[in-house]
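Trainee: model the following, please.
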Amino acid sequence: MNGVPKDSELDWVLVLAPFRKDADYIAAFLQEQKIEVQGAKVDDDLVEHLALSPGIIVITHEALNPQVVASVAAHLAEQPDWSEVPIIVLLERTAPVARIRIQLQTSWPGSRLLFYTRPIAPLELVNGIQSNLLVRLRQRQVRDSIERERELRLELNHRVKNILASVTSIFQMTRRGATTVEDLASDFTGRLQALSNVHTAVFQAGGEEVSLSAIIDLTVSPYNSDGVSRINVTGSDLVVSRDAGTTIALCLHELITNAIKYGALSHPDGHVELAWTVAKSAGSNFTMNWTEVGGPQVREPTRQGYGTRYVRSALGSLFGTAPEIVFAPAGFRCNVSGPAARISPESADL
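Mentor: Coordinates of the predicted model:
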């Protein structure tokens, strides 16, 4: 009967029965039902057992002295809100049940009190204990549910703050590069849509990681409608972190916007080749190439616009190396490479 309680879906029982062999008898028929039991003495040993957090306390009439009542009361006072410890009190048939009930309810307000008079059939006591072990299990399940809800609220609060910070940053950068209200509204709306696409993909994935193919497909699909592919995509799928997916999607949005205004997508016969690879032989090195074909002749701008600045800064930060941006006459190119581990949690297995 002594020892540390075993791990179990159901809780364990603390028996406080100092006289005769009551504790041994109770333990014997509970153990026959595979119920974990611990016995305690009416001294400091009780405090040590209570510190182990029993699921149910079984206490006989003889153990109800002021010291025991006070120790149990102190234990109950430390219980969290979800916890209502079942306490089964075994009374003598001649005991003043009503008076004892009132006294214990006053002393132990954080308990679930049940009273039995002796002699009691073992089956009746076992049934009562098993029923209350299930009650205790339900209490713990409620606790777990409350904890999960609390964690979800904290995570939601964190994500909303991050999203608002991203929106604020995007607006400020867009405002600095806009020359008219119409440009501000159009560019800001497009960038928000790109951000929204990423969060949609992450939500559908159900976690902090997302398919790179899904991110890119959501970003480029509006430009590949009616059976016409203006942006040809090739690359094996790769799971990337939410932050990496967000950065790549926003950079692709800037490249698409630039191609529509000045590059290949501004010409009816123009298109874009977007390809990425992960080279296993090069220490899982990730490479992504954006190449514009069939557009007007490209001239390097006299000043660097917002989109170029953002792509250079964002991809450089993500991969640890600045991308190669080339304003070649035949078509604009943007190439970036870096360790796959910087964007993908699965790269270690590649």
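Trainee: make it CA atoms for all contacts and neighbour counts henceforth
Mentor: Noted.
Trainee: show me what counts as buried in stretch 213-222.
Mentor: Within stretch 213-222, the residues that count as buried by 16 or more other Cα atoms under 10 Å are 213, 214, 215, 216, 217, 218, 219, 220.
Trainee: let's see this one next, to set against the first:
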Amino acid sequence: MSSPHLLNQTNKPIPNKHQVGRFAPSPSGPLHFGSLVAALGSYLIAKSDAAKWLVRIEDIDPPREIAGASDTILRQLEAFGLHWDGDITYQSQHLERFEEILNQLKAQGLLYACHCTRKQIAEFSHSQSIKHGLYPNICANKNLAFDGTDADGKGEAVAWKLRHGLNQYSYHDAIQGHCQFDEALYREDFTVKRKDGLIAYQLAVVVDDIEQNIDHVVRGCDLLDSTPRQLRLYEVLGQTAPDYYHLPLAINQEGNKLSKQNHAPAIEAENASVLLCDALSFLGQNPDPEWVLETPTTIISYAIERFSLEKIPQKQQISYLPRSSD
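Mentor: A predicted model of the protein is given here:
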């Protein structure tokens, strides 16, 4: 479950004082315990600094979205005492801005089109002994048309790739410590616009974080190796990257990440106090046993007062076994 490209971790650095954080779920289903850990962790880190905590719904992948999931997620957050600041924002409202950024990068010669299929990429990577999951920059010098048309006017779907930089995109994580990755990850040209025409996650999340003045990002360790790609985007956009906090992932008894894809059960409002205490324990915060008798709002208040970043385990994953319903 650990990041496939992570080479080295060292001690945690001292974090900065923050002003704006966020929780950014995708509406592909209701929140589960793993989602609660991410939401609670980001909330506590923001509020322990008296920072704003924003909620952004990342709804730019329609094939994965479930009708009504956005409203369900917001009701779950409220039921668990996680009250956001300001208005809810929806990523789908920012498509025009994403296209502006893409055109800006294209004009700078930083993008190119790629028509490769997943099978072609896998076969080429295997032949060149390139690490699995990394794009081997096959089309970097082909000068393919961005609309997918060839000299005969025939069209095919293309993805848009951002050319890699020359820097080292290691970083200091406030929980995981210094994170250094395989050089191949730093030299990968990654997707910023998909073949189906949808904006890629990496671009959308960075542009939105810049627009919302997010100065710290709290999320799960499954996104550890997305961070070097996002640092490259901050570089080409001329912006300062936020501080990063990658929380341990909750995994089940089979060693799989709790996720909507793995059918993790939704968190239920009637069990909010117990689940909040479980999530606090998961994050190393040692809630008092009697907190389960309190309201979610009271538990959150206690948790902010006693929050300690240093107590969050410096681990990429932790097994989670739900309490017995007996």
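Trainee: need the TM-score from the superposition.
Mentor: The TM-score (TM-score structural alignment, normalised by the length of structure 2) is 0.21; 120 aligned residues with a Cα RMSD of 6.7 Å.
Trainee: returning to that earlier point: dump the buried residues of stretch 213-222 of structure 1 into CSV; add secondary structure as well.
Mentor: Compiled in CSV, these are given as follows (DSSP: H, G, I helix; E, B strand; the rest coil):
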residue, secondary structure
213, helix
214, helix
215, helix
216, helix
217, helix
218, helix
219, helix
220, helix
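Trainee: closest to residue 27 of structure 1 among those residues?
Mentor: Residue 27 of structure 1 lies nearest to residue 214 out of the buried residues of stretch 213-222 of structure 1, by Cα to Cα, at 59.3 Å.
Trainee: gap between that closest one and residue 197 of structure 1?
Mentor: 9 Å (Cα to Cα, to the nearest Å).
Trainee: and the helices in structure 1?
Mentor: Here structure 1 has its helices, by DSSP state H, at 22-32, 44-50, 66-77, 97-107, 122-177, 181-205, 212-220, 242-261, 306-319.
Trainee: quick one: closest of those to residue 290 of structure 1.
Mentor: Evaluated over those, closeness to residue 290 of structure 1 peaks at helix 242-261, with 8.4 Å, by Cα to Cα.
Trainee: now for the closest one, which elements pack on it?
Mentor: Secondary-structure packing of helix 242-261 of structure 1 (3 or more Cα pairs under 8 Å, 6 or more residues apart in numbering; DSSP states H and E): helix 181-205, strand 209-211, helix 212-220, helix 306-319.
Trainee: kindly recompute the last result at 10 Å.
Mentor: Identification of packing neighbours for helix 242-261 of structure 1 by 3 or more Cα pairs under 10 Å, 6 or more residues apart in numbering; DSSP states H and E yields helix 181-205, strand 209-211, helix 212-220, strand 271-279, strand 285-293, helix 306-319, strand 331-339.
Trainee: as TSV, these with distance to residue 97 of structure 1 would be great.
Mentor: Converted to TSV, these look like this (distance: least, Cα to Cα, whole Å):
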stretch	distance to residue 97 of structure 1
helix 181-205	58
strand 209-211	61
helix 212-220	69
strand 271-279	77
strand 285-293	77
helix 306-319	72
strand 331-339	75
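Trainee: coming back round to it: from the buried residues of stretch 213-222 of structure 1, which is closest to residue 184 of structure 1?
Mentor: Residue 184 of structure 1 has its nearest neighbour among the buried residues of stretch 213-222 of structure 1 in residue 219, at 20.2 Å by Cα to Cα.
Trainee: the closest one contacts residue 250, correct?
Mentor: Yes - under the criterion of Cα atoms under 10 Å, residue 219 of structure 1 lies in contact with residue 250, with a separation of 8.6 Å.
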